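Undergrad: Have a look at this prediction, sequence included:
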Amino acid sequence: MAATGTARTAVDSVMAQLSALEDPKMRAVNERHGDDYGVNLSRLRAVAKELKTQHTLSVQLWQSGDTAARLLALLICRPKSFEQDELDAMLRESRSPKVQDWLVNYVVKKSPHAEELRLRWLSDPDPVAASAGWALTSERVSKSPEGVDLSELLDAIEVDMRDAPDRLQWAMNTCLAQIGIAHPEFRNRAIGIGERLEVLKDYPTPPNCTSPYAPIWIAEIVRRQAGE
C-alpha cells in the first residue's frame, strides 16, 4: 500500500505542476487545431527533463486521460516496454493530434513492434490509425526502403489521396514527397501524381518555408541535396 500511495503522490505532484503551467490563451489557440491543452511545450519538455525516464509514472499519467499529462508521459516512457496491442490501443484512444504525432514519432518508431504496427495500421478503416501507418511508411521509404513496394504505395496514393480525410491526406502526401525525394527512379511519377491530384497546392506557406505541395517539396529538397 505504501508503494501505491507514493506513486499516487508522484502523479498528483506532476498533475499539479502541469496545472500551474496551464495558459488559457494557449489552450484557446490549440483548441482551434483540435488539441485540448494549454501548456507550453518547451516547459513541458523541461518537466520531462527533470523527471527523466520513469515508465511506471508515464503509464499512470497516460491513464489520467489529460492531454498535457499524456504528452509528458510520452517523453518519459520507455518505448521498448510497450506491447504491440498496448500501442495500438493508445493510438485509438487518443484523439488529440499532438498526442498521436508524439506517440508515433517518439514511441512507436523506437518500438520493436514498429513494422508490425505499420502494416497493421496502413489499411485500417480508421483514418487516424491509417495516417499513423502512412507516417511509419514514410520513415521506411526514406531510411530503410528494403522490402517496401514503392510502386504499390504510389498506386494507393494516386487512387485514395485526393478524397482522404485531412489528416490521412497529409500523411499520404508526405509519403509521396519522400518517395520522390529519396528514390530518383520514382521521382517523375511522384511529381506527376502530385501535379494531377493538386493536393495542398494552395496551402498557405510562410516565407522561407517549403510548400507541402509534393512537386514543389520534392524539387526543393532535391535541389538542396544537390548543393545548388
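TA: Good, I have the coordinates.

Undergrad: going forward, measure contacts and count neighbours with C-alpha atoms only.
TA: Noted.

Undergrad: Return the distance of the closest residue to residue 84 other than its chain neighbours relative to residue 92.
TA: With sequence-adjacent residues excluded and distances taken as CA to CA, 6 or more residues apart in numbering, residue 84 is closest to residue 113, at 5.8 Å. Distance, residue 113 to residue 92, by CA to CA, to the nearest Å: 16 Å.

Undergrad: one more structure, for comparison:
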Amino acid sequence: MAQTTETTGTTTTAAQVLAELAALEDPKARAINEKHGDDHGVNLGKLRAIAKRLKSQQELARELWATGDTAARLVALLMFRPKSFTAEELDTMLRQAHIPKVNDWLVNYVVKKGPHAEELRNAWFTDPDPVVAAAGWALTSERIVKAPAGLDLPGLLDIIEAQMKSAPDRLQWAMNFALAQIGIENPELRARALEIGERLEVLKDYPTPPNCTSPYAPLWINEMVSRQAK
C-alpha cells in the first residue's frame, strides 16, 4: 500500500524505499558492517535521513519490516510509533531480529519507549534463546540506571557470577553491561561487582580504541565513578 507523506502529499511505497536503499549500497560500508554481523551496505547517516524524510508512517514501516531486508528494517525502526505494538507483536519481531543492529534498534528505539518494556523484560530475561535473553538483560540494565526500585540487584549479581563467563557472546555482552551498571550506580555493591569482573575477566582483552573506555567491567566502573566524582 502506498503511504502519503504529511508534508508533501506525495506517496511513497515500500518498493520505492527499497530501490532508494539499493542505490545507496556501498561495498565498503557493507564490508565494515559485516564485521559486526550486519548484512547491509547503507551508510547509517543516509539511512537515518530517509527515515527522517518519511517521518512516522506506521503502515509503510510495517511493510518495510515485512520485507526482511536489513536496511529496510532499520528505516522501519526509526519510523515506528512504539506505542502502536502489542507485547506479542514485539516478541515476534525480536525473534525475527537476529541481525545485531536490527536487534539493538528494536530494543532501544521501540521496546524501551513503549508500554510493554517491563512485561517483556520479565518474559525475555530467562529465555532459552540467548539473543532474546540478551534483550531482557538490556532492558534490565535500563532499569538499573533509571528505575532500580524493586530489582533484586544482589540476585542479579549472583546470576552474572554464575553464568556470564560461559554465556554466548551477545548475552555475555549484555550481562557484562548490567554488571558494570550495578557497580557504577550502587556504591554498596561496587566492591562485589568489581571482584566479579576481575575474577571472570570477561572482555578483559577487548580491543579498545584510544580515548575510549574499555568494556571490561572493572575498568569501566572505575572510569565512570571517577567521572561522577569530578
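TA: Yep, it's here. No experiment lies behind these values; they were computed from the predicted model shown.

Undergrad: Overlay the chains and give the TM-score.
TA: After superposition, the two chains reach a TM-score (TM-score structural alignment, normalised by the length of structure 1) of 0.96; 223 aligned residues with a CA RMSD of 1.1 Å.

Undergrad: that older thread, neighbour-wise, which of residue 113 and residue 92 of structure 1 wins?
TA: Taking neighbours as other CA atoms under 10 Å, residue 113 of structure 1 and residue 92 compare with residue 113 leading, 17 against 13.

Undergrad: Could you measure from the more buried one over to residue 86 of structure 1?
TA: From residue 113 of structure 1 to residue 86 of structure 1 the distance is 11 Å (CA to CA).

Undergrad: Can you get me a residue count around the counterpart of residue 75 of structure 1 in structure 2?
TA: Under the alignment (TM-score structural alignment), residue 75 of structure 1 pairs with residue 78 in structure 2. By other CA under 10 Å, 23 other residues sit near residue 78 of structure 2.

Undergrad: now residue 78 of structure 2, nearest residue through space, not along the chain?
TA: According to CA to CA, 6+ apart, the nearest residue to residue 78 of structure 2 is residue 51 (6.0 Å).

Undergrad: Please work out how many residues are found near residue 49 of structure 1.
TA: Residues near residue 49 of structure 1, counting by other CA under 10 Å: 12.

Undergrad: what do you get for residue 204 of structure 2?
TA: 15.

Undergrad: same question, residue 181 of structure 2
TA: Based on other CA under 10 Å, the number of other residues close to residue 181 of structure 2 is 23.

Undergrad: and the corresponding residue of structure 1 for it, which of the three is it?
TA: Under the alignment (TM-score structural alignment), residue 181 of structure 2 pairs with residue 178 in structure 1. Following DSSP: H, G, I helix; E, B strand; the rest coil, residue 178 of structure 1 is assigned to helix.

Undergrad: Pretty sure residue 178 of structure 1 sits against residue 143.
TA: No: with contact defined as CA atoms under 8 Å, residue 178 of structure 1 does not count as touching residue 143 (9.9 Å).

Undergrad: Just give me the residue closest to the centre of structure 2.
TA: For structure 2, residue 104 is the residue whose C-alpha lies nearest the centre (CA atoms, centre = their mean; 2.3 Å).

Undergrad: Please identify the helix or strand for the equivalent of that one over in structure 1.
TA: In structure 1, residue 104 of structure 2 lines up with residue 101, judged by TM-score structural alignment. In the assignment (DSSP states H and E), residue 101 of structure 1 maps to helix 97-102.

Undergrad: post-alignment, that helix versus structure 2, mean distance?
TA: Compared with structure 2 after fitting, helix 97-102 of structure 1 deviates on average by 0.2 Å (mean CA distance after the TM-score superposition for structure 1).

Undergrad: what comes into contact with that helix?
TA: With CA atoms under 8 Å, 6 or more residues apart in numbering as the test, helix 97-102 of structure 1 has contacts from 34-35, 67, 70-71, 74, 91, 94, 132.

Undergrad: can you pull the buried residues of that helix?
TA: 98-102 (16 or more other CA atoms under 10 Å).

Undergrad: Give me the distance from it to the chain's centre.
TA: 5 Å (CA atoms, centre = their mean, to the nearest Å).
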